[in-house]
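1. Need coordinates for the following:
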Amino acid sequence: MTPTGGSTSNPLKRVCVFAGSSPGNDPRFLGAARELGAALAQRGVELVYGGANVGLMGAMANAVLEGGGHVIGVIPRHLLDFEVAHTGIPDLRIVESMHDRKALMAELSDAFVALPGGFGTLEETFEVLTWRQLGLHQKPVVILNAGGYFDALVAFLEHMVKRRLLSPENHALLSVETSIEEMFAALEREATEGGGKWLDRDLT
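-> A predicted model of the protein is given here:
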């Protein structure tokens, strides 16, 4: 696919986005999902996500498709009906388990972004963040703090540092941004510095 925007030297080819399968009760959440999808398409960056056609996930994927971008959806077989799989995605990959889903999404992607969501969004985000802490990869992890949704989480992470259960160095592995432009700047900067690759595939 030929990028419609951005630099041809952009280190980000695919970005994995974790997001809620519900829209939430703040219109800023849906707005951020749609804006992010449109921005990915405009920049020629492919979206990797959980393959659903509902909530923030569906809104984001539809925005990428409407902008002429490419979407890779990854969904476990047992969630095909439960999460209402996005049948409008030409590249929908069906896997056998949640573990397979997360592993494939991570392998396909150069970076990770978290939009507002629930348990699944937090679990996926902190798993790839933990992998980075353990040195399994150097791919950037960014929270897009739409509508201040993650404010309490950000405060709790700072509390963890103060209680010396999270080191400042590991705390710094997670970027928190409030705008799409700041998010892309953080992703591109860290992907360039870290190479955005797995360090030892045998460990993954």
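2. going forward, measure contacts and count neighbours with C-alpha atoms only.
-> OK.
3. Ala19 and Val54 touch, don't they?
-> No: at 10.4 Å, Ala19 does not count as touching Val54 under the criterion of Cα atoms under 8 Å.
4. So which of these two has more stuff around it?
-> With neighbours defined as other Cα atoms under 10 Å, Ala19 and Val54 compare such that Ala19 has more, 27 against 19.
5. this one as well, want them side by side:
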Amino acid sequence: MKRVAVFCGSRDGHDPIYMQKSKQLGEVLAKHNIELVYGGGIVGCMGAVSEGVLENDGKAIGVIPEKLLTVEIANEALTELHVVETMHDRKAMMARLADAFIALPGGAGTLEEWFEVMTWAQIGYHEKPCALLNVNDYYTPLLQLFDHMIEQGFVDQLNKDIIMMQEEPEILIEQIMKGL
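-> Prediction:
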């Protein structure tokens, strides 16, 4: 596994654990010589994960739409920074560059980006791992929603089963590497 795309919030969240675990994920990626592919910003969890990578001599590749250059404040210290025209271009480039996908806590944008690549895995467009870092039980309600969708007949159990989820960055990365 050469690169992991990380989808995450451009905010810090209310509990400091979100920023701590984001930075820790970056540190773990660097430790395993796995390059980070992410949204390219220096704010929120995005900034923390890239900081964890860069402070540990890792490589970080940012992909940011022109419109968000000042909102998410592009990180000029990255190994590579790709400025693209649209969010669609961002997602396509991140998907192309990555060997696996992880969602850290975030908002609607984080969920939308992760659900797109997860849906692609479900329908066979790729076989790359799709994972959730379940910091502070952030994604536990999402898995409960999957159970509800299965119960109601809109999702098959095998679609839920492709989701990897752990609470600790090191364990999640090890799980992803074993799954490849």
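6. For the two chains, what TM-score is obtained?
-> The TM-score (TM-score structural alignment, normalised by the length of the second structure) is 0.97; 180 aligned residues with a Cα RMSD of 0.9 Å.
7. The second structure: strands as residue ranges?
-> Remark: strands assigned in the second structure by DSSP state E are 3-7, 35-38, 60-65, 80-84, 100-103, 130-133, 163-166.
8. Check the mean deviation of the longest one from the first structure.
-> This points to strand 60-65 of the second structure. Comparing strand 60-65 of the second structure with its match in the first structure after superposition yields a mean distance of 0.3 Å (mean Cα distance after the TM-score superposition for the first structure).
9. any idea how far that strand is from the chain center?
-> Put simply, strand 60-65 of the second structure sits 12 Å off its chain's centre (Cα atoms, centre = their mean, to the nearest Å).
10. okay, it sits on what stretch of the first structure?
-> Aligned by TM-score structural alignment, strand 60-65 of the second structure corresponds to residues 71-76 of the first structure.
11. Now do the contacts for the residue mapped onto Lys23 of the second structure from the first structure.
-> Lys23 of the second structure maps onto Arg34 in the first structure, with residues paired by TM-score structural alignment. Arg34 of the first structure makes contact with Ala59, Met60, Asn62, Ala63 under the criterion Cα atoms under 8 Å, 6 or more residues apart in numbering.
12. Could you list which of those residues belong to helices?
-> Under the assignment DSSP state H, those contribute Ala59, Met60, Asn62, Ala63 to helices.
13. Where neighbours are concerned, which of the residues you listed has the most?
-> Neighbour counts for those (other Cα under 10 Å) peak at Met60, which has 29 neighbours.
14. Specify the residue positioned farthest from the middle of the first structure.
-> Distance from the centre of the first structure peaks at Arg163, with 28.2 Å (Cα atoms, centre = their mean).
15. Give the equivalent position in the second structure for it.
-> In the second structure, Arg163 of the first structure lines up with Gln152, judged by TM-score structural alignment.
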